[in-house]
Every structure is written in C-alpha cells, then in structure tokens.
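Participant: model the structure of this input:
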Amino acid sequence: MRIQGRRENRKKRTLFNSLLLLLFILLLPLLSPAGAQPADGVVITEADYQGLQAFKRSLVDPAGVLRSWNDTGLGACLGAWAGIKCVRGQVIAIQLPWRYLGGRLTEEIGQLTALRKLSLHDNLIGGQIPESIGFLPNLRGLYLFSNRFSGSIPASIGNCFALQAIDLSNNLLVGAIPSSVSNSSKLYRLNLSYNNLSGSIPAGIPRSPSLNFLSLNNNNLSGSVSDTWGDDNVTYQLQRLNIDNNSFSGSIPGTLSRLPLLLEITLSNNQFDGRIPEELGSLPKLQRLDLSSNSISGSFPVSFSNLSSLVELRLDNNLIDGRVPESVDGMQNLSIFSMKKNRLTGEIPETVGNLTNLSRLDFSDNEFDGGIPSSLIHLSNLTFFNVSNNNLSGPVPPALAQEFNESSFRGNIQLCGFSPSAPCPSPSPSPNLPPAESPPAQKTHRRRKLSTRDIILIAAGILLAVLLLLCCILLCCLLRKRTAISKKSKDAAAGRGEKPGGPSAGPEVESGGEAGGKLVHFDGPFVFTADDLLCATAEIMGKSTYGTVYKATLEDGHEVAVKRLREKIAKGQREFESEVNLLGKIRHENLLALRAYYLGPKGEKLLVFDYMSKGSLAAFLHARGPDAPINWATRMSIIHGTTRGLHHPNLKPTSSTQTHASRQHPPGPPTAAPTGSPLAAYSPPLMTAAAQLQVVRHAAPSRYRAPSSSKLKKANTKTDVYSLGVIFLELLTGKSPGETTNGADLPQWVASIVKEEWTNEVFDLELMREVEGNVGDELLNTLKLALHCVDPSPAARPEVGDVLQQLQEIKPDPGGSTDGGGAEPGKE
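Facilitator: Below is the predicted model:
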C-alpha cells in the first residue's frame, strides 16, 4: 500500500511539473522583451514593434482599422495585425489603402529598416512626408497618392536606392522636385501629378534608363524641357510621358525620338512654341500624341505618315499652318484626329478617307478651302465630325449630311446641302444657240422664237402651280380626316366616360386610310394618321440587328423616332400584336415611351417613339469641348438611370440590347434628367426565338459585349450586367471602350491599373478635381461595383436588382427607388 501511494504521488508530481512547464512556455513571450524571438523568427523585433506603435499613435483611425494592433507584438507577424507583412520578425510591408486614416506619418517609421512597401493611398493623411523615409534602404514601393500631404518632397528619398515605384500624386505638395529622386537605377514609375510643384524637371530624369512611366501633369512646373532624353547606345524603357497642364515653354525636345518604346506623349496645355520635331515620326510604337493648346507653329510634319501605330493625334489649338500632306493615310490605325483651331490651308486630302478606323475627325476653325472629299463617306466608324468655320465650298456628301447635324458644317459660306436652310443651287441649263445661216430679212419680219430656257421656265411655273393646287387639296383632305378621327375618339371616350388619350383609354386603332395597313396609338402628346407617318420627312439615325431607326418629321412639325423592324426576324402578326400592346403600356422615366405601332399591308412593322433630341451618350461624354465638364453627380445620375431602365420588370433585354440602349438614347446635358434606355430594349420580345439566338451568337463584335456572349445558346441577365459594368467604367474613366491601349479592352485595362495600386489613374481627370469628402468614397465604391459587374465569370456577376441596391447604398438617387420598377405599366 505504501509503495502504491508513493507511485501515485510521483505521478501527481510529474503531471504538475508538466503543467508548470507548459504554462512557462506559454508565458515566456510575455515575460521576455518584445525583441526576444524564438528560432523561427515569428515574434516581431523590438525596433519594428516600437516603430509600428509610433506609427499607430500618429494616425487618426475613425474606422478602427488599427484596433487589431493591440497586443505585445505576438500577432504582428502572424497575420493578426491589419495590413502588416513580416519576414523573420521584421516588417516588410504596410498596406492600408482606402481606410479613412487621418493624422500624419511619424518620423519613427525610419525604424522599419526592412520595409519594402509602404502603401497608404486614398486616405486623409496630411503633414509632411517624413525625412526618415530615406533611412529605409530596402524600400521598393512608395504609394502615398490621394492623401493630403503638404510641404516638399524630402531630398532624402534619393537614399532609397532600391526604389522601383514612387507615386505621390493628388496631394498638396509644393516646392521643386528633388534632383535625387532619380538616384535609384531601378526606378520604373514616377508619378507626381496633381500637386503644386514648381521649378523644372531635374536633369537626371531624362537620363534614367529604367524609367517606364513618368507623370508630372497638373502642377506649376515651368521652364524648358531638357533635350537630353535617351541615348543611342542604351535602350531606354520609357513608355508613357505626361507633363500636360503646366507652364513649360521653349521647343519640344527632338531627342524624345531616342525612346523607341514610347507609347504616349502628352504635352498639352503648356506654352511650347517652335515647330514639331520631324524626328517624332520615327517612333515605331507611338499610340497617343497630344500637343494641343500650346503655341506650336510650322507645318504638319510629313514624317507623321510613318506613325502606323498611332491611335490618337491631337494638335488642336496651336498655330500650325500649311497643308495636311496627302501621305496622311500612313497613320492607318488612327482613331482620333483633331486639328481644330489652327491655321491650316489648302484642301482636305482625299487620303483622309483611307483612315478607316477614324471615330473622331475635327478640322474646324482653320482655313481649309475646296470641297469636302467624297472619300470621307467610307469612314464607317466615324461618330464625331466637324469642319465648321473654314472656307470650304460646294455640296456636302449626302451621307455625311445625314449622319451629322449642321453644326458640323456651319461657318463655311459657300458650303451647301448640309441642312434645309443651305440648299445647293440647281445646275444652270446650257445657253441656247441661235440657228445657223438664218436670213437677216426673216429676223426683222418674224416674231422671236421661244428659247429652250424660256420653255423650261414656263413649264416649271405651270408645274409649280399644279403642285400648289394639289397641296391645297391634300391639306383640306388631311384636315377633314384628322377632324373626323378626333371627333370619333372624343365620341368613343365620352361613351366610356373617359378622357380621350388618357393612360386608361387603351390603344386607339386607325385602320385603312390612303396608305392602308393598321396604325395603333397608345397615349401620347399628339395624334397622327398612317398617311402622316408614311409621308413624313425621314433621316436615318442608325441601324442595328433589329432594324433601322429613323428621325421622322411629321407635316405639323412634330418629331418622332421610328424603328422599322426587319421582317424576317419579327414574330407573326398575332403574337407581335400581343407583345407590342403590353410594351405600349410601359411608362418609366428611364425608358422611351412607345407611342404607336403600324402594321403595313405588305407585312412591314413600324414602332413609333418619342424623339430624344439631346444626342448620344458617346457624344455627351467624348465629343464635348473642354469648357463643358460633366460632374460626378450627373454621371451618377446617368448610372442610376441606365440601371433602372435595364431593371424594368416588363422588359426582357439581351446582352446586345443594353449596349445599343445606352449608346443610342442617352441623357441630355448636365441640367437635364438622364434617360438611359433605348429603342432596342423593346425589340427582343418582338423577335422570334431563333432570331434572338442568332443576334446573340452572331452580333458584330462590341466593346460592350461580354466575352462569353457569342458562345451562349440564349441571352441572359448576366451578359446585360457585363454591358452595364462597361458603361459604368466609361463614365468613371471618361474613356471610350475602344480607346485603351496594348490591345486590352476597358475592363481589362482598369483591372490591371487597380491591381498595381494606381487607382487614381483610372478616373477621369474631371472627377479627380472633385475628390473631397464623400465623393472619393463614392468613386471607389462605384469602381468596385463596376469591376464586379464585368467579372470574367458570369456566375460571379451580380443581378441587376443587386446592382441597383448597391448604387442606392453608395449614393441614394432621389429620383429613383431600389426596386427599379418605376411607374406601373400603363401609368406615368
């Protein structure tokens, strides 16, 4: 028994000692200094721990992001401290973007000697950038953009010889750019834009062979730009140079031609003078050249015909004179060609018509003479065209006159045929020749024989009188018919006890008539007959897979939009009428009202809508002048309107529908309530199932279409959401989906920029000027939502209703509701 008792005591002591040892191991980190670390190096070093605590104390953290930094350092390198990454107990990265952090940066950040990346962009941090940044020898990435840093850029930054990327843009920095900023032989990205920096560009920057991206735009920099770029013996890496909106003067440096990888040169809104260097025509990869709004003189460089990769050329608002060379068609990929407000003379070259990728051509406010080349009608991608205020003469090619309004041609006194107020004169008849060998005696005794011209004039007078008489008769008939229809409508409404034309009155049917067929009216501001519609003056607004859209001007001056559906893809008459009568009841602030439809005796089908005279979203965004900015409130209103239009419960849009919708009938000027929905939104319900499938699978390539849409067996809402996301990105970036570079579409380009933490470069420059208070948050949240909508995986995209709900959370729209349904069917 005694032996057994001793054994039990021994077991108890062993168990107690084991528990005591385990407790000691657990408490060891708390009993030892923070710097004491085990062999695996998980515990943070004392210097880094103290540096992070000072960093936390110097910041204002209203969102409580740094609340996790609350232990003795055990969790810092175990992933428990937000935004911290470690290696062997030393901090190598602090990443806290978009966290609403305020306050300032402490000088003690210099204690984090292993730090490689400091990313605090899109916060509210102010004060000076610490000089101790220069004590971080391993620093590779410094991302402090979109904050409120003030003071000068510390010269000590030149001690960080491992730096690869510096982005201090969109702050309040002043003073000169330190010459030491280019000391690192690995620096590939330098962005100091949107500050108040002054002085000139340090001499070392043009000589930096590793530099890939240089953006100094929107500062107060001045002086001449050094002509020491590149070296013939070294391949320089610079691809993008942006120094616009400064006060640089002198000549454009010709040594930029030594940078063979250049994709973009933007020098606009400065004070450059002299000639454009011919050497720039030797840049094989140049895609964008913007020298606008300077004082550049001389002639258009002939060497530019070698720029076969050029997509955008802006030389407007300068003093360039002489002729545009015939070899201009060498710029075969050119999409934007803007030469307005110069002193160019001579004729517009016929070869401009060979630039088949052109979407924007602006030769306005020059001294061009001669006619408009007929070759320009081949520019099928042209969405903006302006040759106003020149000395052009002769007739405008009919195709251009139909496509563009008279503002594109006005200011050319001798130009004709572009509007009813500027008709071209009829050709003069050939003069009448006197009969040969006519005896003089007969001339004195015979009355003068009527000439051919006299006969033509008499016949024309008789014909005119007959036409006037016929017009009077026709007018009387139409007035009688309209009076009879109006009386019939009133009598019918009176019999039902309702007001004619009200929403509850139902469709009004007119059968027969001089044109035959069947016209069905829904409620609307005015009534017209089938003959009125078919005899209206019409011009083509656009064509799509569903049919052709016309702007029709009725005899009484009212304007309507008429869509003629393709006969082979529309449903049969009975099914068509069933669907169209439902569509005619829809009334929604973001959908065009369907006012009537017409079924012709030979099977033709016409849809009649309100005409929107305010132009397209493309023109609204991309064809406006610099003095017509679009603020964030207006763009957000367009986003809300487009989403609500797509979310209407009575519509069944497809992927190609939303694209056509948002482009064809967008909002008006900033003061007007946007209307984001199109004629095309009504088309799919009226098409056969087979036709809808063909449209989705064989539609022409579009930057708005989801990449997978051509593989679908039927349309679905996820492809619509993708198109919606592209429109969001277009409004956020100010870029047309076809403008991006390196072959990437707009969603791919935005995603790549965001991935590299260069988010501020995504947004339109106009919007960046508004980044104050809640606007910055709204921009970022809308950007995240847009990227969610264009997710490559259809299953990952949200539903339209979810998009609308999130938009309301980002910025409530006082004119809309979260359900997206708008007014009930049949009600305004």
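Participant: C-alpha only now, for contacts and for neighbours.
Facilitator: Fine.
Participant: pretty sure residue 257 is in a strand, no?
Facilitator: No - residue state for residue 257 (DSSP: H, G, I helix; E, B strand; the rest coil) corresponds to helix; a strand is not indicated.
Participant: wait, it touches residue 286, no?
Facilitator: No - between residue 257 and residue 286 there is no contact under CA atoms under 8 Å: 10.1 Å.
Participant: looking at the two, which one has more neighbours?
Facilitator: Neighbours were tallied for residue 257 and for residue 286 using other CA atoms under 10 Å; the higher tally belongs to residue 286 (24 against 21).
Participant: OK, contacts around the more buried one?
Facilitator: Under the criterion of CA atoms under 8 Å, 6 or more residues apart in numbering, the neighbours of residue 286 are 261-264, 307, 309-310.
Participant: of those - the most surrounded one?
Facilitator: By neighbour count, taken as other CA under 10 Å, the most surrounded of the contacts of residue 286 turns out to be residue 310 (25 neighbours).
Participant: list the buried residues in the strand or helix carrying residue 579.
Facilitator: Residue 579 is part of helix 573-583, with elements assigned from DSSP states H and E. Within helix 573-583, the residues that qualify as buried are 576-577, 579-581, 583, counting by 16 or more other CA atoms under 10 Å.
Participant: I'd like the structure of this one too, to check against the first:
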Amino acid sequence: MEREGSRHDRARLPLFFLLLLAAGAGAHSRGAEWDGVVVTQADYQALRAIKHDLVDSLGVLRSWNDSGFGACSGGWAGIKCVKGQVIAVQLPWKGLGGRISEKIGQLQALRKLSLHDNHLTGAVPFSLGFLPYLRGVYLFNNRLSGTIPPSIGNCPLLQALDLSNNLLSGTIPPSLANSTKLLRLNLSFNTISGSIPSVVSRSASIAILALDHNNISGPIPASITKLGTLQILSLSHNQIGGTIPSDIGELSQLEELDLSFNAINGSLPSSLFNMSSLAVLDLEGNRLDGGIPENLSVLRNLSELNLKNNHLKGPIPSSIGNISSIDRLDLSENNFTGQIPASLVNLPNLTSFNVSYNNLSGAVPTDLSRRFNSSSFVGNLQLCGFSTSTPCPTNSPPPQAPPPSAGPSSRRRRHLSTKDIVLIAAGILLAILLLLCLVLLCCLIKKRAASKKKNGKPEKAGGGGISEKATASREVESSDIGGKLVHFDGPFVFTADDLLCATAEIMGKSAYGTAYKATLEDGNQVAVKRLREKMTKGQKEFEAEAGALGRIRHPNLLALRAYYLGPKGEKLLVFDYMAMGSLASFLHARGPETTVDWPTRMSIAVGVSRGLHHLHTQENIVHGNLTSTNILLDQRTVPHIADYGLSRLMTSSASTTVVATAGAIGYAAPELAKTKKPTAKTDVYSLGVVFLELLTGKSPSEGPNGEDLPQWVASIVKEEWTNEVFDLELMRETPTIGDELLNTLKLALHCVDPSPAARPDVEQVLRQLEEIKPEVAAGAKDDEPTEESPDE
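Facilitator: As a prediction, the model looks like this:
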C-alpha cells in the first residue's frame, strides 16, 4: 500500500514536470543536452552515494529524494546544475557528520565543493583529482584526517584550496605545482610536517598562501620570492629555520607577512623594508639578530610592525618616525640600545607601543610616556621618565674632581664641617621621630583589636567572612607579622580588618577563584575575588602585576581598588560592586515581565566594545575569556568588563586552564582548540558571541541540536530566515529598528568568522556600531560614570 501511495503521489504532480522527468531519462540515454531541471543518472547516483556516507542530524538532506526530481531546479539543498550536471555542492554550516564519499569523483562537471564548518571526518577524497573543471574546494573547519591527496594536482583549473583547521598530517604534495591557476592555498591549523616544496611557488597567480600553525620545518624556499602576485604569506607557528630570503623585497604586492613563532635566524634583509604595499610585518618569537636598517621611509602603508622576542640589537632607527601609517609597534624583548627616538612622537596613528625589556637608556619622550603606560617601557634599567617611580635626574653641575693627593695634609681637610654635623644630627632626630610614630601606630592597632575582643564583636552571617583562612588571619594582622593591604583609588577607604570582618556572600566561582559580595561594617559594598593560591605567581611578581592592573581606569572596565596578601598566602582582589549583576543574568535570568529594549542592548554593545578597545590599544592586554558572565552592569546598565588581566597574576599552566575552560562554554574562537593562546582576534570572536546574545536573547549553549550560537545563527541566515534569529522582544518594537538589527547581525557574524584574519579589530567594530546607531553610541558615552562615582 505504501508503494501504491507513493506512485499516486507522483501522479498528482503537474503533467509538465512528469513529462520533463521522462524526457530527462531518454535524453541521458541518448547523451543529448539537458534543460537543467532533471539531473543526469550518473550525477544522481553519485549524489545518493554522497548522502549515504554523510550523517545528517539536522535533516538538511531530507530534500534529496529518491526520484532525483528537483535536484537541478532548486529542490535539493545545496545543489546547483547546468544542463542537468551538478556544478556545485554547497552545504556549509549544516551540522553534517560522516565522510565525504569517493563517489564525488563521478560529478564530472563539478566546479565548487563547499562543505566547510561541519563535523566531517575521514580523508579528503582522492577522487577530487578526477574532476577536470574543479575550481574551488572549501573544507575548512572540519575534522578531516589523513594526508592531502597528491591527485589534487591533477585539477588544472583549481583556484582555491582551503583545508584549514582540520586534523591533516603528512606533507604538502609537490603535485600542487601543476595547479598553475591557484589563487588561494590555505592549509593552516593542521599537523602538516616536512618542508615547503619549492614547486609550490610555481603558481604564478597565487595571492594567499597560509600554512601557519603546523609542524612545517626547513627553510623558506628562495623561489617563494618569485610569486609576484602574492598578497598574504602566513607561515607562523611552525618550526621553520634558516634565514629570510635576501630578495624577499621582490614581492611587490605583499600586504601581510607573518613569520612569527618559528626558529628563523640571521639578520633582517634590507629588501624587507622596500615593499611599499606591506601593511603587516610580524616576526615575533624568532632568533633574528643584527639591527634594523636605518632608512625605512619606503614603507608608506605599514600599520603593524612586530619584532618582539628576538635577538635584535643596535639603536632604534629614527626613520621609523617617518612611517605615519603605523599604529602598532612592538620592539620588546630584544637587545636594543640607545635612546628612544624623539621622532616616534610624530606617529599620529600609533595606538599600541612596546619597547619593554631591552637595554634602552635615557629619557622617554614626554608624548610617549603620556600616551602609553609603564608596561610599554619596563625592563630597561637605564630608561627613565615613563612613570612617577622612574624620574629622570635633574640637571646638576658635574661633581668636583677629588684632591690629587691623599697625604697627611689632605686628611686634615676631611674633618667634618659645622654644616655636616647639623645635617647628621637632623637625620638622627628624624629617624627617632619615625620610630616613635611606628610604635604609636602599633599600639593603636593592638588597642583597637583588644577593644573589639572585649566588646564581644560577633561573627557576621552569610558564611562568616571571606573564607576560613581570611577569618583566621585577623588575629595575625594585629601583630607585627600581619597581612598587607594595598589601596589604589576608590570611592571609600577601608582597613584590612574592615575587609576581613565584612559580611560575605558567594556570588560565583570561576577558573581564577571565588567571587564574594562583601558588605563592610559601614554598609558600603565591594566585590572580592579570592584567587586560588596554587595558581598564582610568587609574591614579588604578583605585587608588580597587581600594581599595574590597579592603575587601569576606564568607564567600561571594572576597577581594581585594592588587593590583600594574607600571612598564610591568601590573595584577595577588591573591586567595585556592580548592583545589576552580570549581563548573562540580565538577559537570560529575568522574569517574563521584564523587557530589555534595543537602545539598552545597543548601549551595552557599545560600552563593552569601548572597554575591550581600551584593553587592546592602551593596555596591551588580551582578555582571553570574555563572556556575558564577566560583563557586569551598574544600576544604570553601564557595562564593566571584569576578569581582564588576571592571567598575568597566574602561572602559565593556570592560564592554559582558563583558556580550556573558556572553550567549553561557547565563547572560544575555533583556533583556540589548537593554539591555546588567546589573541586580540579571539577576543573579537567572543565579542561577536556577546553581540549574538544581545540580538537573539539566547545564551551560547542554547543552539538547537547541539549547535553553538554562531553556527545556529549562520545556518538560519543562510536559509534566508533571518527574522527568526532576533529576540521576539526586539521584533515587537517599532519597525524602524529593522535595518539596525540586520546591520548589527552582519557585524556580529563578521566577528565570529572562523578565519581569524577575516575578523575586524575592535576599533573597526566600534566604528561600525557608532555608524549603525550614532545617537545611542553618543548617549552611551555621555552616560558613562566617572571614576569618582563608579556606582550609586
């Protein structure tokens, strides 16, 4: 009966389509041209085999029916045809698992294969090399393993091959040299080994060559400099050695050169600085020595120069000041000597600058010390003027030469003068006064502690204090070996005793430690984070880093107001208390009667972007774990980013643990799974997820069928059901916000692009937000609280 029903269902189709179906079968048998509505029998069989090997958990391939009807007329998802032959299979972001069938080689007219951002396993099909018209292969962001099939070099029209972010191993097949029309080759984020084949450089048209984050070794082939059309060369995070080819300057169209984190040695070729189109030059983490060539004025488009962590020496060329386009300059952790050139103050776009840990000397140019904090200059023992603790010596007359003789007559001239005696006596008197003050202070502290004990001061409710160790330390603090409380600025002052006697309520736990809401005896409230003791650095390093964090101030960053070091190793950080809690609870834990309108959400997005922009450009800090949980709101819903810079207080192994934890909650960029190293671009990815939360009202773990939020949103947008993405609350508002929602959604999807290079930086994000809704952006800026009154 079921078969009869199926036959009747087909009979009820319009006669026109039934005739086309019949005509199609006859045409295939005769080898005639098709009209593009019915797929050929060979391609139909290939597609059925492809479907059989895929795991379709979302039902995307439900439209691939048994009859083949509709395959070439838009009825089959992801299939495009010409004259009945499949020319494109495009199914990205569909949650597909399983393997790619070798039967794909039967689609003889196939031009494009796009299955990126799925969960595919197995090997890259060898049969791809049997497709003479294949132009684009996009299989990135899957779990493909095995080696790159050498047969891929048999595709003479291949223009793009992107297999990045998979589990591929083996070497780069030399046969790729046969793909002379190749424009883009991206094999990054795999475990590919061996050397870079010199034959790869035979592709005269290649514009993008990305082999970063692999295990590639050997030198950079000299023949790579013959790629005259190359625009991006990314070889970072490999094991490449040798020197930079001396004639690399022949790459006249190169815009981005990233050789960071390799074992490259030798000096910087002078031709490297002759490329007028170069915008990004990143050589961090190598073994380069020698100096920087003096004449750098040819680099008129350079925006980022990163030479960090090498063995470079000599002076910093003053000609760097001629590169007006530069906005990021990092020369830290080298052996540079001499003074910082005054010409650097003439760089109008400079937003990130670091010369720390060199052998520089002299005074820091005043304009640079004003624009950048002390972390940009530390580690240069003879450098001065970059902070109040490193003043430059005032001009004074040179010291008088000592007497030429040391005989008896000169000894007689060494008797103390009356002035010397008066000064010595005054110094002794001052020391005695200071000692008396210290004794008096100790007596007052002991008297206060005894008074509290005598009055029977009770323990507070809600846990009895910050912790058992902190409570026990109150007795010790009263003695001469008590804990240490260091205050920064803030709306009110408290003692260590006030802090440790405060009523404490646990607000939450994270990889860094436990957070408390502490109510002081006078009723004021602060937030206290008790760090995990075994995860923090030693006391000396901890105090230095905490001191730097305590000086950071921005209206959208949670201010560190004080820290406490207990006698038994306890470490407490004290912050402003935010009355509205986290953005996560504000969005996802509110009652149905509470609504959050679009201007509020937009002002939060702008505020978070401003805070992150300040961290990246002014403090040189990558957050590494930006989530809606650590974005806190004050009573005016102004956002304050928390937990920034805490990795600097932790050991390196503890920081790695935090990154791993972040990856489990939906905010981590895909590359973090392999690199374990947060960057500004991974922060942008997390920011994009926060934007999607504001737009959809969903948390990152709420995507249907196990999808993460970016993947779910992208799949809905791909199917052109964009309105289903937005929170219903927003859709009920005035229709005029429609364009603003769409533009913000586009920006969010741009931020969560799987490719780090494709994501904008925070400055671009902020600029676009301000263009989308300038009045809200301006209002968010006007409503920001001042540092004197962080939260009413």
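Participant: would a markdown table of the contacts of residue 286 of the first structure with distance to residue 276 of the first structure be doable?
Facilitator: Listed next are the contacts of residue 286 of the first structure as a markdown table, based on distance: CA to CA, whole Å:
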| residue | distance to residue 276 of the first structure |
| --- | --- |
| 261 | 19 |
| 262 | 17 |
| 263 | 17 |
| 264 | 16 |
| 307 | 14 |
| 309 | 18 |
| 310 | 16 |
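Participant: CSV for those residues, including secondary structure and distance to residue 429 of the first structure?
Facilitator: Formatted as CSV, the contacts of residue 286 of the first structure follow (DSSP: H, G, I helix; E, B strand; the rest coil; distance: CA to CA, whole Å):
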residue, secondary structure, distance to residue 429 of the first structure
261, coil, 61
262, coil, 59
263, coil, 57
264, strand, 56
307, coil, 48
309, coil, 50
310, coil, 48
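Participant: on that earlier part again, what is the nearest of the buried residues of helix 573-583 of the first structure to residue 275 of the first structure?
Facilitator: Ranked by distance to residue 275 of the first structure (CA to CA), the buried residues of helix 573-583 of the first structure are led by residue 583 at 60.1 Å.
Participant: how about the closest one, what does it touch?
Facilitator: Applying CA under 8 Å, 6+ apart, one finds that residue 583 of the first structure lies in contact with 594, 650-651, 682.
Participant: nearest to residue 523 of the first structure, of those residues?
Facilitator: Looking at the contacts of residue 583 of the first structure and their distance to residue 523 of the first structure, the nearest is residue 594, at 8.8 Å (CA to CA).
Participant: tell me who's in contact with the residue lying closest to that closest one once chain neighbours are set aside.
Facilitator: Of all residues beyond its chain neighbours, the one nearest residue 594 of the first structure is residue 609 (4.7 Å), with distances taken as CA to CA, 6 or more residues apart in numbering. Residues in contact with residue 609 of the first structure, defined by CA under 8 Å, 6+ apart, are 560-562, 592-596, 679.
Participant: redo that, cut-off 10 Å
Facilitator: When contacts are counted by CA atoms under 10 Å, 6 or more residues apart in numbering, residue 609 of the first structure is found next to 524, 551, 559-563, 584, 592-597, 678-679.
Participant: wait, is it part of a helix?
Facilitator: No - under three-state DSSP, residue 609 of the first structure falls outside any helix and is assigned strand.
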